[in-house]
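Asker: predicted coordinates and the sequence they were generated for:
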Amino acid sequence: MNEGYERKKQPELVRRTLIDCAARLATERGLQAVTVQAVADAAGVTKGGLFHHFPNKEKLIDAVLKDQIDKFDAAIEATLAHDGERYGCFTRAYVIATFSMAEFAPALESTCVALLTDPVARTHWSDWLRARLQRHHATDAAPELEIVRYAADGVWLADLQQLPADLRMDRDQLRTRLIGLATE
């Protein structure tokens, strides 16, 4: 009789761990540090185990990006649930989520560098944004709201570049001002 230990299979937990480890590596050491071997080691699985969930590194990175966009989307949903004003509701939620990005999805900044260079990542983001803008067309189609969202994107880019504080407006004041511009 075999008395060996048999680990219970938990594919969703392993998949989640692989995504989290890849995101953590990207945050700590940059996207170039996300290698199949490094992620497998960090997750405590074999390379074969990783390949069982993701056929290649690109699919793993895609999963990390999608996961981060989903977290961003969840933050927007949470804000929308408490926003009592229709005009600009998505834009205000977008500003709030962008300003608090480091709190809810620390890997988003590192992994979304790919948005600047990777066509697949840009497609993920564009598809998400297109769907959101279509859903909120009645409340957020005004050109001035698009300008506010572009300003929030600029804040994200400044954060990504670690722009010194003396070259920037106070974050809380800027956030309040942008939210004010997105309010009737």
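Answerer: Great, that's in hand.

Asker: contacts, neighbours, all on C-alpha from now
Answerer: Noted.

Asker: helices of this protein, start to end?
Answerer: 11-29, 36-43, 47-53, 57-82, 89-99, 101-104, 106-111, 114-117, 119-135, 137-140, 143-160, 171-181 (DSSP state H).

Asker: and the longest one, how far out from the chain middle?
Answerer: Yep, that's helix 57-82 we're talking about. Distance, stretch centre to chain centre, for helix 57-82: 5 Å (CA atoms, centre = their mean, to the nearest Å).

Asker: likewise for the fifth one?
Answerer: In terms of CA atoms, centre = their mean, the centre of helix 89-99 is found 14 Å from the chain centre.

Asker: name the residues that touch that helix?
Answerer: 72, 75-77, 79-80, 83, 136, 139-140, 145-146, 148-149, 152-153, 155-156, 175, 178-179, 182-183 (CA atoms under 8 Å, 6 or more residues apart in numbering).

Asker: dropping in the other structure now:
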Amino acid sequence: MLPQTYRPVSLKRNIMTKQTTTAHSLREALCCERGYKRKKQPEQVRAALIRCAAELAARSGLTGVTVQAVSAAAGVTKGGFFHHFPHKQALLDAVFASFLAENDQAIDRLMDADDLPSGRFTRAYIGVAFDDILQADKSLLIPLSLSMMASPELCERWAAWLAERLQRHQETDSLPQHEVARLAADGVWLAYSLGNTHGIRDPLSLKNHLLTLTRERNSL
């Protein structure tokens, strides 16, 4: 989950390119599993390349995602890499597309379980952001998100994704408290991502407070 207001100097977690890695696998794994038969399961090779690229980006930033490093991590040759991706940027696009799809699926699941229309998207957005925070010690998703902030192109795609979601839910999530709650969630997410948590109360309490705010129709 990238902050909804984040923009680098020139611009600001939409493309939906063809994906063979599900959002669920990227969130669950962010590591490489090599127990597959490469010659017989090319889609699993592609999925492994995407997962390994995500792991490298999380650990070393986008500069650490090289053709050689990803190929070695996934256990394939450079020829195997280029069979699936013509260049590094195509692989990064696939990683980010999976990242966005993961956010979509996680948000949609939370929205489906929410019976109150007003603020439904905002509560799901908050839920996903705080899930990242609460699982930070076991997940590479936050460092992956931070590494993606270094790319203006990927930030622009994130901004486009968020703009489309906000447009889709404008009838239910346009009250001032909805925006305030989303921005607050972004701030907490970014603070925890950067390790700047001094003075921040328990994240679970903050999450519950923001969720309550979204249910108060005229609170602001």
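Answerer: Ah, there it is. What you are looking at is a predicted structure, and each value in this text was computed from that prediction instead of being measured.

Asker: show me which of the contacts of helix 89-99 of the first structure are buried.
Answerer: The neighbour-count test (16 or more other CA atoms under 10 Å) marks 72, 75-77, 79-80, 136, 139-140, 145-146, 148-149, 152-153, 155-156, 175, 178-179, 182 as buried among these.

Asker: burial count for the alignment partner in the first structure of A159 of the second structure?
Answerer: Aligned counterpart of A159 of the second structure in the first structure: S126 (TM-score structural alignment). Neighbour count of S126 of the first structure, defined by other CA atoms under 10 Å: 13.

Asker: for L163 of the first structure, same thing?
Answerer: Neighbours of L163 of the first structure (other CA under 10 Å): 12.

Asker: aligned partner of it in the second structure?
Answerer: L163 of the first structure maps onto N196 in the second structure, by TM-score structural alignment.

Asker: could you measure from its match over to G187 of the second structure?
Answerer: 11 Å (CA to CA, to the nearest Å).

Asker: ok, S110 of the first structure touching G30?
Answerer: Yes: under the criterion of CA atoms under 8 Å, S110 of the first structure makes contact with G30 at 6.4 Å.

Asker: who has more neighbours out of those two?
Answerer: Neighbour count, other CA under 10 Å: between S110 of the first structure and G30, S110 has more, with 20 against 15.

Asker: residue in the second structure paired with that one?
Answerer: Following TM-score structural alignment, the counterpart assigned to S110 of the first structure within the second structure is P143.

Asker: residues contacting that match?
Answerer: A57, A58, R59, S193.

Asker: my guess is the second one contacts S139, does it?
Answerer: Going back to what we said before, that points to A58 of the second structure. No: the criterion here is CA under 8 Å, and A58 of the second structure misses it with S139 at 9.7 Å.

Asker: those two: which is more packed in?
Answerer: Just comparing A58 of the second structure and S139: by other CA under 10 Å the higher neighbour count belongs to A58, 23 against 17.

Asker: how about that one, what does it touch?
Answerer: Contacts for A58 of the second structure (CA under 8 Å, 6+ apart) come out as L140, L141, I142, P143, L144, S145, L146, S147.

Asker: and these, which is closest to R165 of the second structure?
Answerer: Comparing the contacts of A58 of the second structure against R165 of the second structure with CA to CA picks out S145 as the nearest, at 18.6 Å.

Asker: could you measure from that closest one over to F130 of the second structure?
Answerer: 14 Å.

Asker: contacts for stretch 208-218 of the second structure next, please.
Answerer: With contacts defined as CA under 8 Å, 6+ apart, stretch 208-218 of the second structure is touched by S118, G119, T122, R123, I126, L175, Q177, H178, A181, A184, A185, S219.

Asker: rerun at 10 Å
Answerer: 116-124, 126-127, 173, 175-182, 184-185, 203-207, 219-220 (CA atoms under 10 Å, 6 or more residues apart in numbering).

Asker: and stretch 74-94 of the second structure, how far apart are its ends?
Answerer: Across stretch 74-94 of the second structure, the terminal residues are separated by 15 Å (CA to CA).

Asker: quick check: that stretch aligns to which part of the first structure?
Answerer: Against the first structure, stretch 74-94 of the second structure falls on residues 43-63 (TM-score structural alignment).

Asker: what's the spacing between the matching stretch and its chain's center?
Answerer: 19 Å.

Asker: what residue is smack in the middle of the first structure?
Answerer: With distances taken as CA atoms, centre = their mean, Q68 lies nearest the centre of the first structure, 3.0 Å away.

Asker: and the closest residue to it other than its chain neighbours, how many neighbours does it have?
Answerer: Leaving aside its chain neighbours, Q68 of the first structure sits nearest to L108 (5.5 Å; criterion: CA to CA, 6 or more residues apart in numbering). Counted with other CA under 10 Å, residues neighbouring L108 of the first structure total 23.

Asker: kindly report the same for L194 of the second structure.
Answerer: L194 of the second structure, neighbours per other CA under 10 Å, totals 12.

Asker: check the one 3 residues further on too.
Answerer: When neighbours are defined as other CA under 10 Å, T197 of the second structure has 15 of them.

Asker: can I assume it is in contact with A191?
Answerer: Yes: using CA atoms under 10 Å, T197 of the second structure is in contact with A191, at 5.9 Å.

Asker: any shared contact partners between these two?
Answerer: Between them, T197 of the second structure and A191 share no contacting residue, judged by CA under 10 Å, 6+ apart.

Asker: residue in the first structure matching Q105 of the second structure?
Answerer: Match for Q105 of the second structure (TM-score structural alignment): A74.
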